[in-house]
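1. I'll drop the sequence and a predicted model, then ask my questions.
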Amino acid sequence: MSSFNEINPAGLAVAIVPDSFKGSVPASGVAEAMKLGVQAAARAANRPVDVRTMPFADGGEGTLDAILAAWEVPARELETTDAIGRPITARFGLSPQGDIAVIEAAEANGLPAVSDVPLRPLEATSYGVGAIISRALDAGVQQIVLCIGGSATTDGGTGLFKALGARFLDARGGQLPDGGGALRDLETIDLSGVDPRIHEVTWRIACDVTNPLTGPSGAAAVFGPQKGADPGQVEILEAGLGRLAQVLVRETGRDIAQVAGMGAAGGLASCLAATCAVELVPGWELVADVLGIHRILADADLVLTGEGRLDTQSLAGKVVNGVRLASPHTADVIVIAGSVQLEENQIEQAGLLAAYSIAPGPASLEELSGNASGLIRATSYNVMRTYLASR
């Protein structure tokens, strides 16, 4: 990809790299609205501006859509099951070259998909995620990028591994039922039928937490209640994950119980990490690498990014922080957000030139969401007119 300056040496180079405004506009829609506003401002000021857009995400909800939009490829679909075994249609992405698969695990084991029924934390399974992985392997990929946030499961990834051919057995040789609640009775793991192709691909897992699999900061204790587990069920899940870790050590020689990040998504990556070489990467960093974000940021004079709410979390591992870190030190970085909840000194200390809310005045969340695209475009226009007037 050529640089900005090779294309338009006399113009201002603007890179637009936003997250979604969750619940309102996907990242691709935010990027398009920002682009329209910037281009309209440039025309009004009669100034040459070269604009490039790249929808972005932090490895959580919306990552698949952002990557598909940036790659300009359609989603691949397959029939699988949700976290309680109901048939669903899930999606995944293949890079234009067909060598990388991007899987958003929540497509199959996501919490929102089972919010219509009482949560079943002991039985919830990641089996459907494994079915997506199997289809990606069928496509002949060389690398699998697995985004694991938003799960309804605490099964240590056993469901995922069942779908790939593993058998989790009790002391009598019977296969355990789905879910983390049954893992207390785990005696052996039969890996003889596991798809050998899992060892032939590169595994990169988007993970933004450092929680271990077990213990007081582990998957069951910290995240179990979010998935409907009461204190008694948390104890059952903790015991099951502990037993899983013990048996994995015996079967594979790898002790993953206290490895940072293994507690993410109910231990979803645990069986993979015990049997394959996996790399856990902060979500925004992984997405940046997959999309090659540095290619459009390298020569930018101005970088526009944004998300639904700019707050202290935005400065610690979210898209805004990732874009700021990836931007050249010579570029000005401006944030456009649904709401801005940072003080002026925090914005300055974060290395941002400015941050703007799309709210034109007092408004409810419903009002802002209903016209978010138009408000993003209008705010981008005003920001760009002001910025051009200062140069």
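-> Structure received. Numbers count the residues shown, from 1 in each chain.

2. okay, CA-based contacts and neighbour counts for the rest of this
-> Noted.

3. From the chain's centroid, how far away is the helix or strand hosting Asn345?
-> Per DSSP states H and E: Asn345 is located in helix 344-349. From the chain centre to the centre of helix 344-349 is a distance of 27 Å (CA atoms, centre = their mean, to the nearest Å).

4. List the buried residues for the helix or strand that comes right after that helix?
-> Note on helix 344-349: by DSSP H and E, the next helix or strand toward the C-terminus is strand 354-357. Neighbour-count burial for strand 354-357 flags Ala355, Tyr356, Ser357 (criterion: 16 or more other CA atoms under 10 Å).

5. for strand 354-357, the distance to its chain's centre please.
-> Once both centres are worked out by CA atoms, centre = their mean, strand 354-357 turns out to sit 24 Å from its chain's centre.

6. helices and strands around that strand, which ones?
-> If contacts are counted by 3 or more CA pairs under 8 Å, 6 or more residues apart in numbering; DSSP states H and E, strand 354-357 sits against strand 332-340, helix 344-349.

7. residues of stretch 350-367 that come out buried?
-> For stretch 350-367, a neighbour-count test (16+ other CA under 10 Å) marks Leu352, Ala355, Tyr356, Ser357, Ile358, Ala359 as buried.

8. how about the strands of the stretch 201-350 of the chain, start to end?
-> Along the stretch 201-350 of the chain, counting by DSSP state E, counting those that start in this stretch, strands occupy 202-206, 278-281, 302-310, 332-340.

9. which outside residues touch the last one?
-> The set of residues external to strand 332-340 that reach it, using CA atoms under 8 Å, 6 or more residues apart in numbering, is 21, 301-311, 320, 324, 327, 351-359, 368, 376, 379-380.

10. repeat that for 6 Å
-> Strand 332-340 has contacts (CA atoms under 6 Å, 6 or more residues apart in numbering) with 302-310, 352-358.

11. Use this one as the comparison:
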Amino acid sequence: MRIVIAPDSFKGTIDAPDVARALAAGWASVRPDDEIVLAPMADGGEGTLEAFEAAVPGSRRMPVTVQGPDSRPVDTYWLLLPGDGAGTAVVELAATSGITLLDPLQPLDAHSIGFGEAIADALDHGVDRLLLAIGGSASTDGGAGALTALGARFTDAAGEPIASGGAALANIADIDLSELRALPAGGAIVLSDVTNPLLGDLGAAAVFGPQKGATAEHISQLDTALAHFAAVTGGDHAAPGAGAAGGAGFGLLVWGASMGGGARAVAEAIALPESVAGAEAVITGEGRFDGQSAAGKVPSEVLRLAEEKGIAAFLAAGGIDRDAVAAADDSGDTDPSAIAGFAASVALVDLAGGVPAAMDDPARWLHAAGERLAASFGSR
């Protein structure tokens, strides 16, 4: 049998390529004659660069030093994918302006300048197209920092450049986009499955601000500042995805980029539909599978592809909130491990006996999960 293994990273514990390898080793220990295809996935957040690098032969890391979200230098890279012409650049916000680069959190002052600097470096290289992965942001600056690094100028009433960070957006008196870098010939696609607008109760500050240390007072201040930013730029604050990554989605839309579903765009870029079409089963996973997982996350995209091809899909997750997802009872499947359309599922916390043990050695328990799923497949 041909088995495709296409998981997301387990955020904060193990990256997607290592997840795929551990699951594959466990599966092979039970079914050694199966052909296993590794296709690590991502949805636009942390781990997107690694997923592309593992899946696309000939991809190349392009080192760059940028301003981190608190202006300290960060040595990072963007990824050059081969292709006609100068190729495609994958630039990841989490690797340049991500929350994991910031300690302590700075909800009002963190910025996305480094993300824009990495994009500018890719443009200087002459790439034909940009894939911009925007999960994991440290800031709520509406993408203003990134736009500044790309040539935009935002000034206060005295004609001076505004400070970095979301709070400072309220001080914008004038904007100058005449020096803003042009998009590459093939355009720029934003990889994000977040559909939140920029403003309001479902906006960037209200929904994602608390993850970045924002208090209720901060959220109100940031939302007001973002509203002013939207007004002076004339961008569509209600556009789906404008609120992604602290409003970086909004800034990129102002630049002229297009929104694309994160997991689906990554799947197409690494030719996952073609891999799944020739397989008998597919395994996916993520750190926590819950009620949000069906909203365009990696497991839901892999499950969609499996259902299109009429093959079995299996799920391995760090934890599964079974109360938050649809049970498989209506399908008539009596397997207690089946859930939400998957032929079988397994949670690492169940195998390990708790969250601390599962997080302490995720590769070990992913190997065990692969064994469990292979045994389930063999008994079908």
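-> Noted; the coordinates are in hand. As the structure is a prediction and not an experimental result, all values here were calculated from the model.

12. Overlay them and tell me the TM-score.
-> The TM-score (TM-score structural alignment, normalised by the length of structure 2) is 0.88; 366 aligned residues with a CA RMSD of 2.3 Å.

13. For the alignment partner in structure 2 of Ile148 of structure 1, give me its contacts.
-> Under the alignment (TM-score structural alignment), Ile148 of structure 1 pairs with Ile134 of structure 2. Shown in contact with Ile134 of structure 2 (CA under 6 Å, 6+ apart): Gly44, Gly45, Leu93, Ala245.

14. Which single one of those is nearest to Val19 of structure 2?
-> The closest of the contacts of Ile134 of structure 2 to Val19 of structure 2 turns out to be Gly45 (CA to CA; 15.9 Å).

15. For the closest residue to the closest one other than its chain neighbours, give me its contacts.
-> Computed as CA to CA, 6 or more residues apart in numbering, the closest residue to Gly45 of structure 2 that is not its neighbour in sequence is Gly135, at 3.7 Å. Counting by CA under 6 Å, 6+ apart, Gly135 of structure 2 makes contact with Gly44, Gly45, Ala245.

16. and if you look at Leu348 of structure 2?
-> Residues in contact with Leu348 of structure 2, defined by CA under 6 Å, 6+ apart, are Gly318, Ala358, Trp365.

17. which helix in structure 1 runs the most residues?
-> Scanning structure 1 for the helix with the most residues, using DSSP state H, yields helix 231-252.

18. As TSV, the contacts of Ile134 of structure 2 with distance to Ala188 of structure 2 would be great.
-> Converted to TSV, the contacts of Ile134 of structure 2 look like this (distance: CA to CA, whole Å):
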residue	distance to Ala188 of structure 2
Gly44	14
Gly45	16
Leu93	14
Ala245	16
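
19. Just the buried ones from these, in PyMOL syntax?
-> Of these, the buried ones can be selected in PyMOL as follows, counting by 16+ other CA under 10 Å:
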select buried, resi 44+45+93+245
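
20. show me where the stretch 1-150 of structure 2 has strands.
-> So, for the stretch 1-150 of structure 2 - with DSSP E, counting those that start in this stretch - the strands run 2-5, 35-38, 60-67, 73-81, 88-92, 129-133.

21. Pipe those into JSON lines and attach mean neighbour count and distance to Ala205 of structure 2 per row.
-> As requested, these are arranged in JSON lines below (neighbours: other CA atoms under 10 Å; distance: least, CA to CA, whole Å):
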{"stretch": "strand 2-5", "mean neighbour count": "23", "distance to Ala205 of structure 2": "36"}
{"stretch": "strand 35-38", "mean neighbour count": "18", "distance to Ala205 of structure 2": "37"}
{"stretch": "strand 60-67", "mean neighbour count": "17", "distance to Ala205 of structure 2": "22"}
{"stretch": "strand 73-81", "mean neighbour count": "19", "distance to Ala205 of structure 2": "25"}
{"stretch": "strand 88-92", "mean neighbour count": "27", "distance to Ala205 of structure 2": "21"}
{"stretch": "strand 129-133", "mean neighbour count": "26", "distance to Ala205 of structure 2": "19"}
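
22. TSV for those strands, including distance to Leu177 of structure 2?
-> Below are the strands of the stretch 1-150 of structure 2 laid out as TSV (distance: least, CA to CA, whole Å):
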stretch	distance to Leu177 of structure 2
strand 2-5	45
strand 35-38	44
strand 60-67	21
strand 73-81	25
strand 88-92	22
strand 129-133	20
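
23. For the stretch 51-200 of structure 1, which segments count as helices?
-> For the stretch 51-200 of structure 1, the helices defined by DSSP state H, counting those that start in this stretch occupy 63-71, 106-109, 127-138, 158-163.
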